[in-house]
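Peer 1: Fold the following and give me the result.
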Amino acid sequence: MTDQRDESIQHEGPAGGWGSLKGIGEVFARELSTPAVLETLMRQNKAGGYMCSSCAWGKPTHPHTFEFCENGAKATLWDLTRDRCTPEFFARHTVTELLGWPDYELEMQGRLTAPMRYDSATDCYVACSWEEAFTGIARELNVLDPRSVVFYASGKASLETSYLYALLARMYGCNNLPDSSNMCHETTSVGLKKVIGSPVGTCVMEDFEHCDAIFYFGQNPGTNSPRFLHPLQEAVKRGCRIIVFNPVREQGLVRFINPQNPLQMLTGDATELAHMYLQVKPGGDIAALTGLAKRVLEADDTARAAGKADVLDRDFIEQHTHGFEAFVETARNTGWDEIERVSGLARADLEAAADVYVEAKNVIGVYGMGLTQHVHGSQSIGMLVNLMLMRGNIGRQGAGMSPVRGHSNVQGQRTVGISEKPELVPLDKLAAMFDFEPPRDKGLTTVDACEGICDGTVKGFVSLGGNFVRAIPDRDVMEPAWREQALTVYIATRLNRSHLVHGKASYLLPCLVRAEEDMQASGPQAVSIEDSFSHIYGSVGKRKPADEHLLSELAIVTGIAKATLPAHPKWRWDEWTADYGIVRDLIAETYPHDFHDFNARMFQPGGFYRGNPAHERIWKTDSGKAEFTNPSVMSALGIGDAPGRYHLITMRSNDQFNTTIYGHSDRLRGLEGSREILLINPAEMERAGLKEGDVVSLVGDAGDGVVREVKGLKVTPFNLPDGCLGGYYPEMNALVPLWYHDEASKTPASKGVPVRIRR
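Peer 2: Predicted coordinates for the structure are as follows:
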C-alpha cells in the first residue's frame, strides 16, 4: 500500500543490487586504491577490525562476510586513495583561485601530506614543520580570551581523541565545544531528554528482530545508512510492517535487493519494504502523528464499549507516564480538517496507518533529520514519543525510539565530554583528576559560534575534522565574517572549502585516517567509537599511512595542548600520546558506569553496551516519569504557507556523505550529472509556468530583509508534495537563515526553508 502520487516521474529501481556494486567499483577505480584496501574492507565493522568512518549504524555480533555497505566502502576507498595533495599543489594555486573550484574537485586532489600555514603575502598555504605549526597556534591562542575561541568537532574523531580535545578546551578556559550534532541531531539530545530522560535512542540492534511494526519518519537508509536495509529486509520477511512518513519517496524504503543474497542478485527479485509510504508535507509530522493518536484513542473507545481488551496500555501509562490526560484532550479536540491540511495526508491513510500501530504488539519509532530539522522539531519528537507511550512501546524488547545518527562517532563524542553544556560533564571529577578549575559557564552552540563570528566576539576557531563553513547556514553572510578571525586551525585528511575561508593566521594540519596504522611510542594503537545504539567498539588500522609526516588526530591535539598550556605534573600529554590505553583508563575513571573495564571490553563482538536508563524504564525526567507533551502547533515549520512561497528540503545524494561528494550520480533518485538542480512536482511546475530544463534561481523568503539567493538551478520534475521543493545540501545552505532553527536545540531548520522561485 503506497501513497497515491504519480510514481512515473521518479526512478523506481531498488536500493542495493548491482547498482550498489557498480557505485563501489567506480570509486575504487577513480581513487586508484591499492589491492590492500580489500583486506580493510574484509575487516570492516568486525570485532578486532576496522570500524567504518562513515555512519554510526551498529556492528552486529555475528557479522556478514561483507559487513560494509556502498557508502561505507566509498568512505574507506576515499580515505585510502593513492592521490596526494602535496605542498607543491598549494604552491601552484592561490587560495583565491581554489575558492572558485567545486567541492568535488577540491577533495579529488587526495590526501593532505604536510602541515601548512597560510601566507598572506602569496595568498597560498605553505609547508611548515609540526613544531612551527604548534608554536604558531599556541602563540595566537595565548593572546586571545579563551571565551572567544571555539573548539569544534566533526563527529568522526575517536573517543580517545574526543576526550583529550574536550580536556584541552577546558584547560585552556572555555566550554565552547559544539560538534556536528548541533547541525544535525541535537534536537534528539534535547527533545528526547526532556520527555524520556535519555538524550539518545532506547533501542538496541536486537530489538529489530522482535518488532511487529516500524513507524519511520524523515530518514533515508538507502543513502545515509545502507546497512540498516538488512534488518529492515529481515523484519519485513517475518511479517513486520513498515509505515513511512517522508516528503521524498526514497527507494531505500521502497525496494531493496540484498547484494549478499545471490538469488536476489541473479533474479532481480527485490524485497518490497514499505507497507505504506505517506508523503507528508514538510513540517507536517506533528499533524500526522496527532491523526494517528486520534485514531488510536477512537480504537480504544470502540474496544472498551464492546467489552474488549483495552487498546491503550493503561497500566504502563499510570505507572510510567505523566501528562496523559492533557494530551488526550488536545488530540480529541484537533479536527481532521486541520490534520489533513497541515500534513497533506488523507484521513483514510492516517487511519489505516494507525490501525497497523494498534494491531502490532511491538513497535519501533525510527527517525532522522526530516523529523527534527524544523523550528518545532523538538515538538515533533515529543509527538512521536506520545504515540509510542500510548501502548507502552518504550522500554521493552522489540519496541522503542531509534533515531539514526550520521557521523560514525558523533554520539560518542558527546558521551566523553564534547559538549557546550557544562551540566552534562562531570566537571568536579575532572577538576579532581587533573588539578585545575574547569570553566562553569555555558559554551557556544554551532549557531552561537556563527553569531559570535558575525559580531566579532569569536576570534578563533579550531576544527577537529569536518567542513564547518560549508555545512552551516547563511553561507554568503558567514564567509566574509569568517575571515576577520585572528586564528583558524583545521585538522583534516583532504582539502575542502572551509580550509580556504581562513582567519588572519591559519593552519592546515593533516592527520591519519582510521584505517591507517597509528604507531606510537608503545607500539600500534587502537581507537574506539560509539554507535547509535550506545555500543562501544575498538578499531585497529593496518594500512600504511599516506605520508610519513602525518600525525594521528590524538597526537595533533596533544601537540597543540603541550605548546599552549603550562606544564603540569598531572597533564601527561606525552604519556597519553604514547599509549591510548592510558586515555581509555582516564575515560573509565571519569565515566565509571559507562566505561568500567574499558580496555578489557573494547573488542567484544557486537561492542559493549554502556546502557540507557529509558531502555530499562528508568525515567531521568523532572517528574521521574515519561512525559506526554502537548504540541503548541500542528506544523513544525517556523514560517507557514503563503501565495508563491515554497518550502525547500535540503537533501544528500546517493554519491555523498555529509559534505563529501564522491561523484555526481544520485542513482536511487534517477538523477545524474549536475547538482545544480531544483526538484519540483509537475503540477507545481505547471502552476508556476515552468518547463523541465528551465534555469531559475531560488531566493529566500524569511522576511528578515536579508537577500539570499542560489542561481543557476535546472528545473527537474520529481515526486514531491505540493508546496515542496528539493535541492542538494550543502549547495542550498545559503538559503537557510542562521536564526531559523529548532527553538529548543538551535539545530538549523534545513528541512522546511521558506523560498520563492525567480526566473
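Peer 1: switch to C-alpha atoms for all contacts and neighbour counts from now on
Peer 2: OK.
Peer 1: give the contact list for P613.
Peer 2: With C-alpha atoms under 8 Å, 6 or more residues apart in numbering as the criterion, the residues that contact P613 are 197-198, 619-620.
Peer 1: residues of stretch 678-689 that come out buried?
Peer 2: 678-682, 684-685 (16 or more other C-alpha atoms under 10 Å).
Peer 1: how far away is the residue positioned nearest the centre of the chain from A683?
Peer 2: Taking C-alpha atoms, centre = their mean as the criterion, G406 is the residue nearest the geometric centre of the chain, at 3.1 Å. Separation of G406 from A683 (C-alpha to C-alpha, to the nearest Å) stands at 34 Å.
Peer 1: To compare with the earlier structure, here is another sequence to fold:
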Amino acid sequence: MSKQRSDKPRIKPFKGPAGGWGSVRSLAEILPRERIRPEVLGELLRQNKPDGFMCTSCAWPKPADHHPAEFCEEGAKATAWELTSYRTTPEFFEKHTLTALRGWKDYDLEQQGRLTHPLRYDPATDKYAACSWEEAFDAIGDALRPLDPKSVVFYASGRASLETSYMYALMARMYGNQNLPDSSNMCHESTSVGLKAAIGVPVGTTRLEDFELCDAIFFFGQNVGSNSPRMLHDLRAARKRGVEIITFNPLKERGLERFTDPQNPIEMVTLGETAISTQYHQVRAGGDIAAMTGIAKFLLEWDDAARAAGDPPVLDHAFIAQHTHDFDVFATAVRAAEWDEIEREAGLAKSALEEAARVYAKSKAVLGIYGMGLTQHVKGVDNVRMVVNLLLLRGNIGRPGAGPTPVRGHSNVQGQRTVGITEKTELAPVAKLKELYGFDPPTEKGLNTVESCRGIIDGSVKAFVGLGGNFLRAVPETGPMEEAWPRLEISVQIATKLNRNHLFPGKAGYLLPCLGRIEEDLQASGPQAVSIEDSTSCIHGSRGKAKPASPHLLSEPRIVAEIAKRITPPNPSVDWDGWVGTYARVRDAIEATYPEPFKDFNKKLFTPGGFWKGNKASERIWLTPSGKAEFFAPTTLSATGFADAANRFRLLTLRSNDQFNTTIYGYHDRFRGVRGTRDVLFVNAADMAEAGLHEGQIVALESDAGDNIHRRLGGLIVTPYDIPRGCLGAYYPEANVLIPVGHHAEESFVPAAKSVPVRICP
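Peer 2: The predicted structure is shown next:
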C-alpha cells in the first residue's frame, strides 16, 4: 500500500483558493516524498527560464519577463517526479511478474522510480530481464523489418522534443508508413481540424502579450487550476486591470473562481485572493454549442434593433463582409434556434446567456480560451467552430488582444505536429522530404489513435513503437485493448518510468529507458539542447543539467537513430549518427524542411520568451478554399452525439490536481476535497435523491452506449457535488474502461471522454 493511499478516504469540501498555502504545502509534501537531493532543488529555479529547461508538464507559454520562481505546483511535481531518487532496477523485475504487477495502482507503479537499464520481456518467466542496448536494437530491427510497414504503429507522446519528433517522423516515413498517432489525437485534434477549416490554420492565433490587451475573456471547458496553473498569473493580472472573465464549465473549478498568488508576499501573509471569473455558467456537459448559439442569437437581435433605430451596430459588418464567408447561412440557423431548446441543451437560463452576451457586445478585444471540455465530444469540431463563429461576429480574430486560444496539454504536443508527427499527408512536407532525402515518402493516410486501437483489437496492427506516454492507459476501450495487446508481434516502449502499458508486452517486448528533459545530455560534440513549442506557437530552447538517473540511459534522439538505422534503407542524405552527435544539425534539417517558420532556428533557439513561428490567420490572411474565414452553421445544439434517456447520464472524465494526464502524483484532489482515493463518483444531489442513492454508497457505472458491449467500472464512492443535473464526474484514466472506441469526435476522431453515456448500478 502506498504512502499516499488512506484506509479511510476522506471527502469534504475544500474552502481555500487555488495557489496560496495549499500549493506550498503540496510541494512541501512531494519533494521529500521523492527524496529530492538538496542540489536538485536548484533545478526548480532553472525551470521555464532562458537557458534553463522547459517544464515537462503543460504547454503554457514561458514569459520573457519571468518570475523569480517560474513554476507552478503541477510543474514542480513533474520536476520532482523526474528527478526522484527512487530507481526501478532489474532487481525489481526479478521479484515481480508482469501479471502480478497488473494488480498495482498507476501511482504505485511510477512511484518505484526511474528505469535504469534496457529490458527485454521473457515470456517463460513473465518478467523483464536486463539486456544490452545492442541486443535490444538488433532484435527490434529483426522483428520490424519483415513486417508490412502498414501494420506497424509509431506513437509519440507530447513530451518528446522537436528534434526527436522530426527524426521519429522521418524514420516512420522512410520505413514506409504514416501511422503516426500522437497525444493530439486524444485531446486537441478537434482544434486542428476545426480551426484549419474555419480560419486556415490548425492552431490558436494569440500570444501571451494578448492577455495584456484584451478587455474580456470567454473561457470554455478548461480547468486552469489543475492543468495549467501558471496561466493563473495572466488571468489575475487581467482581472486586476478590469478584464471580465466569463466562464462556461460544468463543474465549479477553484482556479476559475479564486486565486492567491504564491509569489506575492502580501497576498500570502494577508490570505488575500483575486476573484477570477466575473460570471460562472455551469453548462451541461455537451451544452456549449447551445450556450454559444444563445449568445449569438442575442447579438443578432440587438444588431437588428440597433440598425433599425439608426444606432451603432453590434456586429462588425465591415469585417464580416471583407473577411468572412457564409455569415448569412450561420445567421439563419441561429435565428431559427428556439429558446426552449437552447435552455434545455445548455442547462442555462436565457437570462444567464443574455448576461454573458452583454459583456461580449460591449468588449472590443476578446480572447476565446478553451480546452478539452470542448474538444472531447462527438461534436467536438463543431464546438471549436462555434468559438470561431462567436469571435468572427465582432472581428475578434487578427486584432491585438483577441482570438481563439486553445490550451494544449503536453509541453510539445503542438510542436510534434509542426515537425511532421501526423497521419495526414496534407499536413506532411512530402515533397520537401523527397527533395532533401531522395526517397518517396508514403502518401497513403496513416492510422490515428482510434484507428490504431481498432487495428490492435482486430489484429491488423502487428507492432507498436511508443515514444513515451502510457498509450494503453490513455485510450478508450480499456478491456478489449488490454486483451488484444499481447497478440502484437512486438511492442517497444521508450520511457523514463514504469507504467501500466509496459505490463502488457507483445510476443516480444522491449522497454528502453531514456534521459529526461531535465538531465544533462552529453553527445559527441558536448552537452546538447533541445527545443519545445508552446500553446501559442512560440519555440523555446531547453537545456538539461541534472545528473542522469543512470549511466545506462540513452537520449531519445539516440534511441530513435539506432532503431532507424536498423529498419530503414541506407540513405547517404540522412546522417543519423551525425544528428545524434550534434542536435544543432537536426535543427538545420528542420529549418531546411520548414524554412519559413524555422528561419535561423539555431540562432534564435534561446530567445527569451521564445520565438514565434508566425500565424497567417493572426494577419487576417485566411488559407481556406474561399480565401476567407468560414462561418459554420451547427446542425445540432448538443455535442454529446447521443440522446437523453431515462436513467442515462453524461459522464465527464476528470483529472485531479494530483495528476498530469495519466501520471498520478498521489491520491489527493485538494480542490474537490478528496483525500486518499480516486474511486469517486461526483453526482448532483437532486439526481442522488431521485435515484435513491446516499452519500458514501458504493456503486458501479455501466456503459449505456447501446452497442451490447458490457463495460463496467465498480467500487465508486457516491459523492454529492455541484455538477449539472444529468451529469456525472469520475477520474481519468480509470473511467476510460467505459468509453467505446467508436465514441469519438466526428472528423477528428478524438475520444469523446467529456460526455460518455452511462447508467448507475447500485
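Peer 1: which residues touch the aligned residue in structure 2 for the residue nearest to the centre of structure 1?
Peer 2: The equivalent of G406 of structure 1 in structure 2 is G409 (alignment by TM-score structural alignment). G409 of structure 2 sits next to 57-59, 187, 227 when contact means C-alpha under 8 Å, 6+ apart.
Peer 1: Show only the entries of those residues found in strands.
Peer 2: Where the contacts of G409 of structure 2 are compared with strands, as defined by DSSP state E, there is no overlap at all.
Peer 1: so which pair among those is furthest apart in space?
Peer 2: Greatest spatial distance in the contacts of G409 of structure 2: S57 and C187, 14.7 Å, computed using C-alpha to C-alpha.
Peer 1: can you give me the strands for the stretch 301-450 of structure 2?
Peer 2: Along the stretch 301-450 of structure 2, counting by DSSP state E, counting those that start in this stretch, strands occupy 324-325, 366-370, 403-406.
Peer 1: same deal with the stretch 451-600 of structure 1?
Peer 2: With DSSP E, counting those that start in this stretch as the definition, the stretch 451-600 of structure 1 shows strands at residue ranges 460-464, 487-492, 505-510, 519-520, 523-524, 526-530, 535-540.
Peer 1: Now the fourth one on structure 2. Mean distance?
Peer 2: Just to be clear, that refers to strand 519-520 of structure 1. Between strand 519-520 of structure 1 and the aligned residues of structure 2, the post-superposition mean distance stands at 0.1 Å (mean C-alpha distance after the TM-score superposition for structure 1).
Peer 1: packing partners for that strand?
Peer 2: Helices and strands touching strand 519-520 of structure 1, by 3 or more C-alpha pairs under 8 Å, 6 or more residues apart in numbering; DSSP states H and E: there are none.
Peer 1: Run the chain-centre distance for it.
Peer 2: 30 Å (C-alpha atoms, centre = their mean, to the nearest Å).
Peer 1: residue range for that strand in structure 2?
Peer 2: In the comparison with structure 2, strand 519-520 of structure 1 aligns to the range 522-523 (TM-score structural alignment).
Peer 1: hmm, who's touching that stretch?
Peer 2: Taking contacts as C-alpha under 8 Å, 6+ apart, the residues outside stretch 522-523 of structure 2 that touch it are 528, 580-582.
Peer 1: Turn those into a markdown table, including distance to G194 of structure 2 and neighbour count.
Peer 2: Below are the contacts of stretch 522-523 of structure 2 laid out as a markdown table (distance: C-alpha to C-alpha, whole Å; neighbours: other C-alpha atoms under 10 Å):
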| residue | distance to G194 of structure 2 | neighbour count |
| --- | --- | --- |
| Q528 | 37 | 19 |
| V580 | 37 | 26 |
| G581 | 40 | 20 |
| T582 | 38 | 18 |
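Peer 1: ok, back up a step: tabulate the strands of the stretch 301-450 of structure 2 in a markdown table, adding columns for distance to P513 of structure 2 and mean neighbour count.
Peer 2: Output for the strands of the stretch 301-450 of structure 2, formatted as a markdown table (distance: least, C-alpha to C-alpha, whole Å; neighbours: other C-alpha atoms under 10 Å):
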| stretch | distance to P513 of structure 2 | mean neighbour count |
| --- | --- | --- |
| strand 324-325 | 50 | 20 |
| strand 366-370 | 35 | 26 |
| strand 403-406 | 32 | 26 |
